[in-house]
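In: just the structure for this:
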Amino acid sequence: MFGEHRLRYWEAGSGEPLLLIHGFPSGAWDWHYLWQPLAERYRVIACDMLGFGFSAKPRGHAYSLLEQADIQQALLSHLGVEQYHVLAHDYGDSVAQELLARDREGESRLLSMCFLNGGLFPETHHPVLLQKLLMSPIGFLIGRRFSRERMAGTFSRIFGPQTQPSEQELDAFWTLIITHNGPAVMHRLIRYMAERPVHRDRWVSAMQQTAVPLRVIDGAADPISGAHMVERYRQLIANADTVLLEGIGHYPQVEAPEQVLRHYLDFRDRL
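Out: Down below sits the predicted model:
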């Protein structure tokens, strides 16, 4: 429970804690291809954030990235975790950036952070049409009319050309979205896009000044936050540790889990 809201979380394995933070509009299922391989090495922890997956999706709630960071910290506290690593994706990247900023401003608990495709810099984030429509005054209507067909169309444009999602994967994504009537809150969840510019300077400063080891593993073919985002990261972050996965789109952990695992374990082995 977080306040009055019931949240779903999972943990497996042993060793140093690794917090997995999912993206929009799906949930912790996004990590399922990596779950067992990572659990063989680490204590893996993941939750469906508020408004996502199998967690509560309260109507009329003012969802925020800062609250989602509160939720991650509350989960770690509940599990007795004091120090931890982070692997994040998409929306989860912004939550991770907030955790990084808090870590720098308070008691140091982060041991490393790895970002997959996400809007680390608002100036390089290229939202798809669905996101733009959800942000518009008719966003609530767009959410209500959202369908598996429309989801599949959007996903086909953001996955790599040779790594398109299977029907089974699309079914799983759709289940995450429709559970607890998720389409009814999508127009509220999407407001994270307006939060990113507000916190941009603090978050970028945290990445520039932190002593926490950072790596970006990015699907280069992603139209939202692909190679162009990594180029900006290299401009702003000294000694940038980045890996580009050619031909891979916005969901590298689903499209190319073996590559993501290899590059993530390489990152961790170097620490």
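
In: when you work out contacts or count neighbours from here on, use the C-alpha atoms and nothing else.
Out: OK.

In: quick one: the helices in the protein?
Out: Assigned by DSSP state H, the helices in the chain fall at 32-39, 65-78, 91-105, 129-135, 139-144, 148-158, 167-178, 186-189, 192-209, 227-236, 252-255, 257-270.

In: and the angle from the first one to helix 257-270?
Out: For helix 32-39 and helix 257-270, the angle between their directions (axes from the mean of the first three to the mean of the last three Cα atoms, to 10 degrees) works out to 30 degrees.

In: nearest to residue 58, of the helices of the chain?
Out: Smallest distance to residue 58 across those (Cα to Cα): 10.2 Å, for helix 186-189.

In: work out the gap between that closest one and the centre of the chain.
Out: 16 Å (Cα atoms, centre = their mean, to the nearest Å).

In: which residues does that helix contact?
Out: The list of residues contacting helix 186-189 from outside it, by Cα atoms under 8 Å, 6 or more residues apart in numbering, reads 25, 51, 60-64, 134-135, 139-140, 142-143.

In: and what of stretch 98-116?
Out: The contact list for stretch 98-116 (Cα under 8 Å, 6+ apart) reads 65-66, 69, 82-90, 93, 96, 202-203, 206-207, 210, 212-219, 252, 264.

In: to compare against the first, here's the next sequence to fold:
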Amino acid sequence: MKAFYIEKAHATMRYNDFPGRDQPIVFIHGLGCAGSFDYPQVAAQAELQKHRCIIVDLLGAGYSDKPPYFSYTVSAHAEYLADFVAALHLHDFVLFGHSLGGAIAIALAGKCRERVNRLL
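Out: Predicted structure coming up:
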């Protein structure tokens, strides 16, 4: 897994970045699960193997840090994820959110609409 340090939260978010030449897809998991546990099987599907698949563990989930003073709101997650997609220089990418991840994906798309091609 890779790591992205979130300055404002003094915490590290972990993520998987599976290579591919086609349009990148960023996966945001829902409450009670983690991208590292639930989405590698999705990224391995034949239909997605040509895509770069980036699977995050939100703060508080999976292998990411669980900072006690982070607010864990939709907008707080979207804020550090906007910094994350900028740091990865992502453009024209697909944003996939499930359950709580869907609400975070909507907020994130609003923060970086010039970078997002599609929201699922």
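
In: let me see the TM-score of these two.
Out: TM-score for the superposed chains, counting by TM-score structural alignment, normalised by the length of the second structure: 0.82, backed by 111 aligned residues with a Cα RMSD of 1.7 Å.

In: could I have the buried ones of the contacts of stretch 98-116 of the first structure as ChimeraX selection syntax?
Out: This is how ChimeraX selects the buried members of the contacts of stretch 98-116 of the first structure, with burial counted by 16 or more other Cα atoms under 10 Å:
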select :65,66,69,84,85,86,87,88,89,90,93,96,202,203,206,207,212,213,214,215,216,217,218,219,252,264
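
In: the first structure: which residue goes with residue 79 of the second structure?
Out: Residue pairing (TM-score structural alignment): residue 79 of the second structure is matched to residue 70 of the first structure.

In: oh, that last question was meant for residue 96 of the second structure, not what I typed.
Out: Aligned counterpart of residue 96 of the second structure in the first structure: residue 87 (TM-score structural alignment).

In: could you measure that match against residue 45 of the first structure, distance?
Out: 10 Å (Cα to Cα, to the nearest Å).

In: quickly list what's touching both of these two.
Out: With Cα under 8 Å, 6+ apart, residue 87 of the first structure and residue 45 have common neighbours 18, 19, 20.

In: the aligned partner of the second one in the second structure: how many residues sit nearby?
Out: Put plainly, it is residue 19 of the first structure. Taking TM-score structural alignment, the alignment pairs residue 19 of the first structure with residue 26 from the second structure. Residues near residue 26 of the second structure, counting by other Cα atoms under 10 Å, number 22.

In: so residue 26 of the second structure is in contact with residue 51, correct?
Out: No - between residue 26 of the second structure and residue 51 there is no contact under Cα atoms under 8 Å: 10.2 Å.

In: so how far is stretch 73-92 of the first structure from its chain's centroid?
Out: 12 Å.

In: span of that stretch from start to end?
Out: Taking Cα to Cα, stretch 73-92 of the first structure runs 13 Å from one end to the other.

In: list the contacts for residue 260 of the first structure?
Out: Applying Cα under 8 Å, 6+ apart to residue 260 of the first structure gives the contacts 217, 252, 253.

In: still on that earlier bit, out of the helices of the first structure, nearest to residue 56 of the first structure?
Out: When the helices of the first structure are compared for distance to residue 56 of the first structure using Cα to Cα, the nearest one is helix 167-178, at 11.6 Å.

In: which secondary structure elements does that closest one contact?
Out: In terms of contacts (3 or more Cα pairs under 8 Å, 6 or more residues apart in numbering; DSSP states H and E), helix 167-178 of the first structure is packed against helix 148-158.

In: and the helix it packs on, what does it pack against?
Out: Going by 3+ Cα pairs under 8 Å, 6+ apart, helix 148-158 of the first structure lies up against helix 167-178.
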